[in-house]
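S.K.: Sequence and predicted structure below; questions after.
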Amino acid sequence: MPVQDTAHRLRFGVNYTPTHGWFHHWLDFDLDAVRADLDSIAALGLDHIRVFPLWPLFQPNRTLIRPRAVDQLVRLADAAAERGLDISVDGLQGHLSSFDFLPAWTQTWHRRNIFTDPEVLAGQEEYLRTLAAALADRPAFLGMTLGNEINQFSDGPHPDPDRITAKQATAWLERMLAACERGAPGLPHLHAAYDAAWYRDGHPFTPAHAARLGAMTAVHSWVFNGTAQRHGPAGTATEQHAAYLIELSKAWALDPHRPVWLQEVGAPAPHVPDDHAVRFTEATVRNSLDCHGLWGITWWCSHDVSRSLADFPELEYGLGLLGNDRTVKPVGRALAALAAEWRGRPHRPPVRRTALVVDAGDAEAAPRRSVCAPGGPVFEAWAELAAQGARPTLVLAQHASDQRHLTARGITEVCTPEEVGSVSD
């Protein structure tokens, strides 16, 4: 069937980083401080937040999920709803801003693989079900994400990975998504990976996992992955990196109408200098809005990390839309203006009719997916097409001659990376 002409309400939100204590605020939970943070977010005209419980604090023992911690999460959700903010919750934190947060019952003397150990799996399953169930009756609850980029624990460059196969990753994802569904039936639960899933050969979490499991595809776009280093802060590849990942996800999706959530994107200095951050923000958002099927954009992050906290990578301190004192920064004003511009407007970008072929090998395992990474032939050809003014999408080599697949996506022209020089849209 041909691509549908559909329109929906675009979502604009932010990943919530508390001003007091960062994510350690769960240790000293202060609802008044949270409310003040949420007031400053709501004042930007955003409509949702993504929230991060710290797994070791919520489940310090495999058979203890702290009721008080769960209640604090619910109170945060209610405070958000009072300010017109919907809430998405990540469960297994997991990994945040270069720090790992794993419970003691998975480490050192209790070292167990977090993706395969039967007891760990049962504990995770019950934890995710419990959080989902606690929020299930809240109308502002959008659903669960299993964890923040938890795929980084499965492979290098993590210094102590829990090695698994792609088949074991499938089993873990399916089991944890099912736990969320039991807790909050019918809501759009999903999982999220950092870009090794799209770019790193042999990584056990694959593009097929990202684009086929869960209610929608989550994309995390960070240009410090070699994109900005190679193309500069104003390069087409840099300003369209998020759009590229959105379109790349469609190459593996089985449903041509599967929604894609740009769940994390930010302007990391010095790769994006401060004096270029507003331009980068506006370009990234507008380029992403030119992608069919975009569910919404959730910026990283709400508030800057306090300089009183030690040992963060330098770029992590200044990623907020607002300062740690809740003052609005230029990037915050830029995103607020874009959200206001699109409020109430239907999102119906033109179909992308030119598709670049992705030959990453077997579609399930994608053993040569590094062709899609910065510097790879697919990535660089897509960037060249975009710089020429084209609006390319991507298609797997397995589908490049499948007329039914191409028609369903509205694709009328297919080219390989080698042919890019003669193609225009």
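M.R.: Structure's in. What do you need?
S.K.: use CA for all of it now, contacts and neighbours both
M.R.: Will do.
S.K.: Mind jotting down where the helices sit in the stretch 251-400 of the chain?
M.R.: 277-289, 330-342, 377-387 (DSSP state H, counting those that start in this stretch).
S.K.: for the nearest residue to residue 223 once chain neighbours are set aside, what are its contacts?
M.R.: The spatially closest residue to residue 223, leaving aside those adjacent along the chain, is residue 238, at 6.3 Å (C-alpha to C-alpha, 6 or more residues apart in numbering). By C-alpha atoms under 8 Å, 6 or more residues apart in numbering, residue 238 lies in contact with 223, 227-228, 231-232.
S.K.: just residue 340 next, same as before
M.R.: residue 45.
S.K.: For it, give its distance to residue 352.
M.R.: 26 Å (C-alpha to C-alpha, to the nearest Å).
S.K.: now do residue 29
M.R.: Distance from residue 29 to residue 352, by C-alpha to C-alpha: 47 Å.
S.K.: Which residue of these two possesses the greater neighbour count?
M.R.: Higher neighbour count among residue 29 and residue 352: residue 352, with 21 against 17, using other C-alpha atoms under 10 Å.
S.K.: returning to that earlier point: tell me which of the helices of the stretch 251-400 of the chain approaches residue 357 most closely.
M.R.: Set against residue 357 and scored by C-alpha to C-alpha, the helices of the stretch 251-400 of the chain come closest in helix 377-387, at 7.6 Å.
S.K.: one more structure, for comparison:
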Amino acid sequence: MPPAVRFGVNYTPSEGWFHHWLDFDLDSVRADLDSIAALGLDHVRVFPLWPYFQPNRALIRPRAVEQLVALADAAAERGLDVNVDGLQGHLSSFDFLPAWTRTWHRRNLFTDPEVIDGQAAYLRTLAAALADRPNFIGMTVGNEVNQFSAGPHPDPDRATPEQIDTWLERMLAACEEGAPGRLHLHAEYDATWYQHDMPFTPAQAARYGGVTAVHSWVFNGTAQRHGRASVPSEHHAAYLVELSKAWADDPHRPVWLQEVGAPAPLVPAEHAAAFTEATVTNALDCPGLWGITWWCSHDVSRGLADFPELEYSLGLLTNDRRPKDIARVLADAARRTHPTPAPRTTALVVPADPEGRTALAPDGTVYDAFFRLTADGARPTTVLDTRAADTDHLRARGITETVTAEQVLTPQHRWSTPHA
């Protein structure tokens, strides 16, 4: 029997946001974790801010590492497992990069040998500090670090896909050296799947690390074009889960919906619970789903300035730790037993060439065809054009028919192409 789907939350401290590491208050953290555990969730994803933990390339602050371990132990006391993101990196519109990589010390995050050595030492140190904790899931290399590698970032650290291959291998190896045998992974925002010049590629996302992570946000054009209650909006997370499978070498590689949220005003507060329920229900219809980790636990305090407006209201709980309707939806899902979804037997053919990623993006041909099939009840998955005739691959994934976007989007053409 496959393992049960995990339900968790990205932990945003109610007091001080992620700046709480500067004035760490374990009692406040415990109260936050109590409010999370009361929802019946089983894990949290936590975010040490990189420049606070490693302010100099040769200094990883022991006290900061001790505080991270204390947080993990407090989570364990409440039955919560912990995943730790290392390189923060980017959070909620703010960049957090140490001074030894910027301005007068400007060095490329992905290609400079000294920076890479510093990053590896940092990830290895955090992993090693938690390696003996039974509730430690593993490391995520960083939060959406691909946003530093290309536009629209105003000052990107340019790299080639081959250089990113080397960087990912080094970072994941450092995590494994620190905590052997744990579930270590990396995670990017959806430009990896949608932006043709992004050096972080779908193949890297689906092949490096122990699980594929996807981050689903409908403010990427989906909700703007189609509305909050549309098939594309309510199935966007499921789309990314199934899209990622096209590049996986392991036909049964698990996928972690590691970030998903209900962003206002595109999803107004009074409709957030319905959006959450639809998103979770549709994601649970994806075979091989490792877990769903909602963004985020607690609202950002209105006492903090300069956040985009939507960031203040994304929490499952208010800033004073009261659960919202969306918290109740996720709690109900976490407490239920979910049947194993049937295989998705219809596969939409997608281009293996990373230059073809615009077809996968909102209102690209693959994107439109996927949701046309979904609206027709087909429960589609995806397959690379280079594997569409590989009968062994199709059989291993339970695929019995393939279809191209052009076939789906041509009104007079019935889209099914059977395979033995």
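M.R.: Received, thanks. Predicted model only: the values in this text are computed from it and were never measured.
S.K.: In structure 2, what range does stretch 120-128 of structure 1 match?
M.R.: Aligning stretch 120-128 of structure 1 against structure 2 (TM-score structural alignment) gives residues 115-123.
S.K.: Quick check: that stretch compared with structure 1, mean distance?
M.R.: By mean C-alpha distance after the TM-score superposition for structure 1, the fitted stretch 115-123 of structure 2 averages 0.4 Å away from its aligned residues in structure 1.
S.K.: roughly how far is that stretch from the heart of the chain?
M.R.: 22 Å (C-alpha atoms, centre = their mean, to the nearest Å).
S.K.: what does stretch 111-120 of structure 2 give?
M.R.: The answer for stretch 111-120 of structure 2 is 24 Å, by C-alpha atoms, centre = their mean.
S.K.: what ranges do the strands span in structure 2?
M.R.: 6-10, 43-46, 81-87, 90-91, 94-95, 136-143, 185-187, 212-216, 255-260, 289-294, 346-350, 381-384, 401-403, 417-418 (DSSP state E).
S.K.: Need these in JSON lines (columns: mean neighbour count and distance to residue 324 of structure 2).
M.R.: Compiled in JSON lines, these are given as follows (neighbours: other C-alpha atoms under 10 Å; distance: least, C-alpha to C-alpha, whole Å):
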{"stretch": "strand 6-10", "mean neighbour count": "23", "distance to residue 324 of structure 2": "14"}
{"stretch": "strand 43-46", "mean neighbour count": "26", "distance to residue 324 of structure 2": "18"}
{"stretch": "strand 81-87", "mean neighbour count": "25", "distance to residue 324 of structure 2": "23"}
{"stretch": "strand 90-91", "mean neighbour count": "16", "distance to residue 324 of structure 2": "23"}
{"stretch": "strand 94-95", "mean neighbour count": "13", "distance to residue 324 of structure 2": "26"}
{"stretch": "strand 136-143", "mean neighbour count": "24", "distance to residue 324 of structure 2": "26"}
{"stretch": "strand 185-187", "mean neighbour count": "25", "distance to residue 324 of structure 2": "27"}
{"stretch": "strand 212-216", "mean neighbour count": "25", "distance to residue 324 of structure 2": "21"}
{"stretch": "strand 255-260", "mean neighbour count": "23", "distance to residue 324 of structure 2": "16"}
{"stretch": "strand 289-294", "mean neighbour count": "25", "distance to residue 324 of structure 2": "13"}
{"stretch": "strand 346-350", "mean neighbour count": "27", "distance to residue 324 of structure 2": "37"}
{"stretch": "strand 381-384", "mean neighbour count": "26", "distance to residue 324 of structure 2": "33"}
{"stretch": "strand 401-403", "mean neighbour count": "22", "distance to residue 324 of structure 2": "42"}
{"stretch": "strand 417-418", "mean neighbour count": "12", "distance to residue 324 of structure 2": "45"}
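S.K.: Quick one: closest of these to residue 247 of structure 2.
M.R.: Comparing those by C-alpha to C-alpha, strand 381-384 comes nearest, at 6.8 Å.
S.K.: what's that closest one aligned against in structure 1?
M.R.: So strand 381-384 of structure 2 is aligned with residues 393-396, judged by TM-score structural alignment.
S.K.: One more: stretch 146-159 of structure 2?
M.R.: Using TM-score structural alignment, stretch 146-159 of structure 2 pairs with 151-164 in structure 1.
S.K.: Show me which residues of the matching stretch are buried.
M.R.: In terms of neighbour count (16 or more other C-alpha atoms under 10 Å), stretch 151-164 of structure 1 has its buried residues at 151-155, 162-164.
S.K.: the helices in the stretch 51-200 of structure 1, which residues?
M.R.: 55-58, 67-82, 118-135, 166-183, 196-199.
S.K.: and residue 227 of structure 2, what pairs with it in structure 1?
M.R.: By TM-score structural alignment, residue 227 of structure 2 lines up with residue 232.
S.K.: Please tell me how far the residue nearest to its match when sequence neighbours are not counted sits from residue 230 of structure 1.
M.R.: Setting aside the residues directly before and after it, residue 232 of structure 1 is nearest to residue 238 in space (C-alpha to C-alpha, 6+ apart), at 6.9 Å. According to C-alpha to C-alpha, residue 238 of structure 1 and residue 230 of structure 1 sit 9 Å apart.
S.K.: what does residue 179 of structure 1 give?
M.R.: 41 Å.
S.K.: who has more neighbours, these two?
M.R.: Neighbours per residue (other C-alpha under 10 Å) separate residue 179 of structure 1 from residue 230, with residue 179 holding more: 24 against 15.
S.K.: The aligned partner of that one in structure 2: what's it in contact with?
M.R.: With TM-score structural alignment as the criterion, residue 179 of structure 1 lines up with residue 174 in structure 2. Contact analysis of residue 174 of structure 2 by C-alpha under 8 Å, 6+ apart lists 120-121, 123-124.
S.K.: Could you check which residue of structure 1 pairs with residue 33 of structure 2?
M.R.: Counting by TM-score structural alignment, the partner of residue 33 of structure 2 is residue 38.
S.K.: wait, isn't that match in contact with residue 80?
M.R.: Yes - using C-alpha atoms under 8 Å, residue 38 of structure 1 is in contact with residue 80, at 6.5 Å.
S.K.: Could you name every residue contacting both of those two?
M.R.: Contacts common to residue 38 of structure 1 and residue 80, judged by C-alpha under 8 Å, 6+ apart, are absent.
S.K.: so which of the buried residues of stretch 151-164 of structure 1 comes closest to residue 393 of structure 1?
M.R.: Closest to residue 393 of structure 1, out of all of the buried residues of stretch 151-164 of structure 1 and judged by C-alpha to C-alpha, is residue 151, at 25.5 Å.
S.K.: doesn't residue 191 make contact with the closest one?
M.R.: No - Residue 151 of structure 1 is beyond contact range of residue 191, at 9.7 Å (criterion: C-alpha under 8 Å).
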